[in-house]
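Colleague: could you look at this predicted model? Sequence included:
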Amino acid sequence: MRLMGRQLILKVLLGSAFMGLLMLLVNQQQSPCIPSLDLWPSSQKAPTEDPLGLSSRKFEWQTRTPHPLDLRYPYPYPFLINHPDKCEGPRGAPFLLMLVMTRPQDVGIRQAIQQTWGNETLVPDVVIRRLFVLGLSLPLFAQELQALLEEEDREHGDLLQVGFLDTYHNLTLKVLKGLEWMAQYCPTAHYVFKVDSDVFLNPSYLVKQVLQPNGPLWPNFITGRIYRKSVPFRIRGHKWYMPPELYPQDRYPDYCGGPGYVMSGPLALRILTVAQRIKAIYLEDVFVGLCLKQLGVKPTPPPPNTFLMSRRKYDHCAFHRLVLVHRIQPQELLQIWPDFLRANITC
């Protein structure tokens, strides 16, 4: 009941926030200037202790958003909600650290994941840790939404909130800050899995068939749905538009599709290091591909047809032979999960 109440409050607040966002976008259209969205000026260091506190400065935005293709990185965006001891425990370093990309308002989605593939105890004898990575909500009603997030985190202890606006075009920053958290608080994790929240995931197949806990740890390992020789979209207004001035080449490097890819811990640390020297672009999967190219690392092909980037109708046996299926909504996930867990010797 408490969760339903939070979701109802979120719907009311976000409905009102929609009109505020429209006004903000209209205001941006009327002005050519594009000021910075950063919470702290570049001349100041981001606060290092309790940046939420009781101060309202964390919600002081400029009234226009920055250009979505101009990301500032590296930059000391703070961890506003953090769990530095998440990887500690008597069982040692996690075999798999799951960084789930989510938005502040996605309370129901996070609950569905917690009850299904995000359950850290699904794979026996393997230590799995899960964090939901999110940014800040739009400034309108931000304090009210933040209070709901803090309540949710007190209940589940699995949110990692970073101090920048949570938008699609800031996804690269979310992934990099997730890797920064891993480097600082969980550097001995064997594998790191970046995954979106609108997927079906089969953790058992991922761990046992792809990562193989009893096998060697390959330091340059990364796998997922591999895209080769992809062409940048040059049509303005397209979701994945890439202006030539930002990326002039006519082909992207090899990369793993953004809905979900897994890499070894050592490679994640090397990607984070080289990311400090490459101009960040908002297509996070392509950006990771650029880092891999700089490192001279090629993605490893997974078992064929196990990372599906499009929807597939649920089938018990077929889903047991998959790692990931994209575009699965939380209601559908909750419906199919009990059957997925059911043993079936006919498969």
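Modeller: The structure has been received and is ready for your questions.

Colleague: okay, CA-based contacts and neighbour counts for the rest of this
Modeller: Noted.

Colleague: what residues sit buried inside stretch 243-259?
Modeller: Buried residues in stretch 243-259, counted by 16 or more other C-alpha atoms under 10 Å: 252, 253, 254, 255, 256, 257, 258, 259.

Colleague: can you check stretch 292-300 too?
Modeller: In stretch 292-300, counting by 16+ other C-alpha under 10 Å, buried: 292, 298, 299.

Colleague: quote the end-to-end distance of it.
Modeller: Terminal residues of stretch 292-300 are spaced 12 Å apart (C-alpha to C-alpha, to the nearest Å).

Colleague: which residues touch residue 88?
Modeller: Counting by C-alpha atoms under 8 Å, 6 or more residues apart in numbering, residue 88 makes contact with nothing.

Colleague: helix/strand/coil for it?
Modeller: coil (DSSP: H, G, I helix; E, B strand; the rest coil).

Colleague: how close does it get to residue 186?
Modeller: Counting by C-alpha to C-alpha, the gap from residue 88 to residue 186 is 8 Å.

Colleague: ok, second structure coming up, stack it against the first:
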Amino acid sequence: MHLRRPRQLLCASLLLALLLLWGLLLVTEDARGAWVVSGRFPLARGRPLWRWCFGGAAPAPSGVNFPSLLASPGAAPRCEPGQVLLILVTSAPGNWEQRRVIRRTWGAQDEPAPFHWQAVFLVGQAADAGTASRIRQEQQDFGDILVGNYRDTYRNLTLKVMHGLKWAAERCRPRYVLKTDDDCFVNTDRLPGFLAQLDPVPARLYAGSVFSREKRQVIREPSSKWYVSRQDYGPDKYPPYASGIGYVLSLEAAAQVLAAAERVRPIPVEDAYVGILAEAAGIRAQASTRFAKHNVQWRVCNYRYLMVIHHLSPPQQEAARRSMLQARNACRDSLEVTRWR
């Protein structure tokens, strides 16, 4: 075919050069997968080369590259069989103090729990060798860190959560999964038992603090850390979704969300993306006031109701654990709420 346009001639030459370079480099499958994962969201903002050259529609959006995410170095945490709850805690490589205080507060299991549960920290690839080495040592010491095959950045938080959910659903298979952050307090004295009494297990449970419609606006400002382009997500509002401070998925709901993730293009807003996946799977987000977005001075008896509290400093985590334990006996006359609201 005779290429009359200078742009098409330039593109043809460029594509030929790229093909030759590709053959010379002999890029491995693992390297290609890591490149796609680490660069996914920045690259999604540009116009594809073939579209710039020849026009036409872009290829259909692709979902999460799970094989690449799971190709992680190091040993994964062990899962206890038959767990009621697995708690996935997103954490940055350098958040040593946050992980340390969780292990000695709500993540501690000093006595046999009546309902089996486990907490695992989700961490990506550190930017420097020293931090990466320290993470490996921490994993050897505690066995509670799952390292994923992605760069640990805020805009890769979606990949972090997808990796954790995939690992939990396929390797651990607990009845429920809770996703939370390392600045949150989880009421592990109450939540496993509360979930255990839900019989039978709700097949399509997705519960948390659901944002109102006016707070589900898609941010189009490129300077924002929550920026999402129209190429990545077209509508101006997200479907109903639970805040990333904490949401619970039943195992079946998690499996359906993960299946949707294989065909739905990821966006760098983790909790909104889970809501998009839930909608694609036909799962309704269930609003619950047991998840508190803001930390206030809760009374001891509130710890018989609240399950997740956001934005606690290490000293506040210590205080929250004391209140959680005091609520066992100090508030026996308080009405026990057995529902999500």
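Modeller: Sure thing, it's come through. Given the structure is predicted, the values throughout are model-derived calculations rather than measurements.

Colleague: what is the nearest of the buried residues of stretch 243-259 of structure 1 to residue 168 of structure 1?
Modeller: Distance to residue 168 of structure 1 across the buried residues of stretch 243-259 of structure 1 (C-alpha to C-alpha) is lowest for residue 258, with 12.0 Å.

Colleague: quick one, what contacts the alignment partner in structure 2 of the closest one?
Modeller: Using TM-score structural alignment to pair residues, one finds that residue 258 of structure 1 aligns to residue 244 in structure 2. Contact analysis of residue 244 of structure 2 by C-alpha under 8 Å, 6+ apart lists 179, 180, 181, 270, 271.

Colleague: among those residues, which are in helices?
Modeller: 270, 271 (DSSP state H).

Colleague: which of the contacts of residue 244 of structure 2 sits closest to residue 62 of structure 2?
Modeller: Each of the contacts of residue 244 of structure 2 was scored against residue 62 of structure 2 by C-alpha to C-alpha, and residue 270 proved nearest at 16.7 Å.

Colleague: the closest one pairs with which position in structure 1?
Modeller: Per TM-score structural alignment, residue 270 of structure 2 is aligned with residue 284.

Colleague: now do its match against residue 255 of structure 1, distance only.
Modeller: 10 Å.

Colleague: what does residue 19 of structure 1 give?
Modeller: According to C-alpha to C-alpha, residue 19 of structure 1 stands 38 Å off from residue 255 of structure 1.

Colleague: what does residue 114 of structure 1 give?
Modeller: 28 Å.

Colleague: okay, helices next: where are they in the stretch 101-250 of structure 1?
Modeller: 107-115, 142-156, 171-185, 203-205 (DSSP state H, counting those that start in this stretch).

Colleague: indicate which one of those is closest to residue 221 of structure 1.
Modeller: helix 171-185 (15.5 Å).

Colleague: and the residue nearest to residue 230 of structure 2 when sequence neighbours are not counted, how far from residue 174 of structure 2?
Modeller: Leaving aside its sequence neighbours, residue 230 of structure 2 sits nearest to residue 220 (C-alpha to C-alpha, 6 or more residues apart in numbering; 7.9 Å). Remark: distance between residue 220 of structure 2 and residue 174 of structure 2 (C-alpha to C-alpha) = 37 Å.

Colleague: of the two, who's got more company?
Modeller: Ranked by neighbour count (other C-alpha atoms under 10 Å), residue 220 of structure 2 and residue 174 place residue 174 first, with 23 against 13.

Colleague: once you drop chain neighbours, what's closest to that one?
Modeller: Nearest one to residue 174 of structure 2, counting by C-alpha to C-alpha, 6+ apart, is residue 83 at 4.9 Å.

Colleague: that neighbour: what's it in contact with?
Modeller: Contacts of residue 83 of structure 2 by C-alpha under 8 Å, 6+ apart are 115, 116, 117, 118, 173, 174, 175.

Colleague: how about the third one, what's its partner in structure 1?
Modeller: Which is residue 117 of structure 2. Residue 117 of structure 2 maps onto residue 128 in structure 1, by TM-score structural alignment.

Colleague: once you drop chain neighbours, what's closest to residue 70 of structure 1?
Modeller: residue 281 (7.4 Å).

Colleague: return the residues in contact with the one you found.
Modeller: Taking C-alpha under 8 Å, 6+ apart, one finds 69, 70, 71, 172, 246, 287 in contact with residue 281 of structure 1.

Colleague: all strands of the stretch 1-150 of structure 2, in order?
Modeller: 85-90, 117-125, 145-151 (DSSP state E, counting those that start in this stretch).

Colleague: and the second one against structure 1, how far off on average?
Modeller: After superposition onto structure 1, the average distance of strand 117-125 of structure 2 to its aligned residues comes to 0.9 Å, using mean C-alpha distance after the TM-score superposition for structure 1.

Colleague: from the contact counts, what lies against that strand?
Modeller: strand 85-90, strand 145-151, helix 157-167 (3 or more C-alpha pairs under 8 Å, 6 or more residues apart in numbering; DSSP states H and E).

Colleague: quick one: the first one aligns where in structure 1?
Modeller: Under the alignment (TM-score structural alignment), strand 85-90 of structure 2 falls on residues 96-101 in structure 1.
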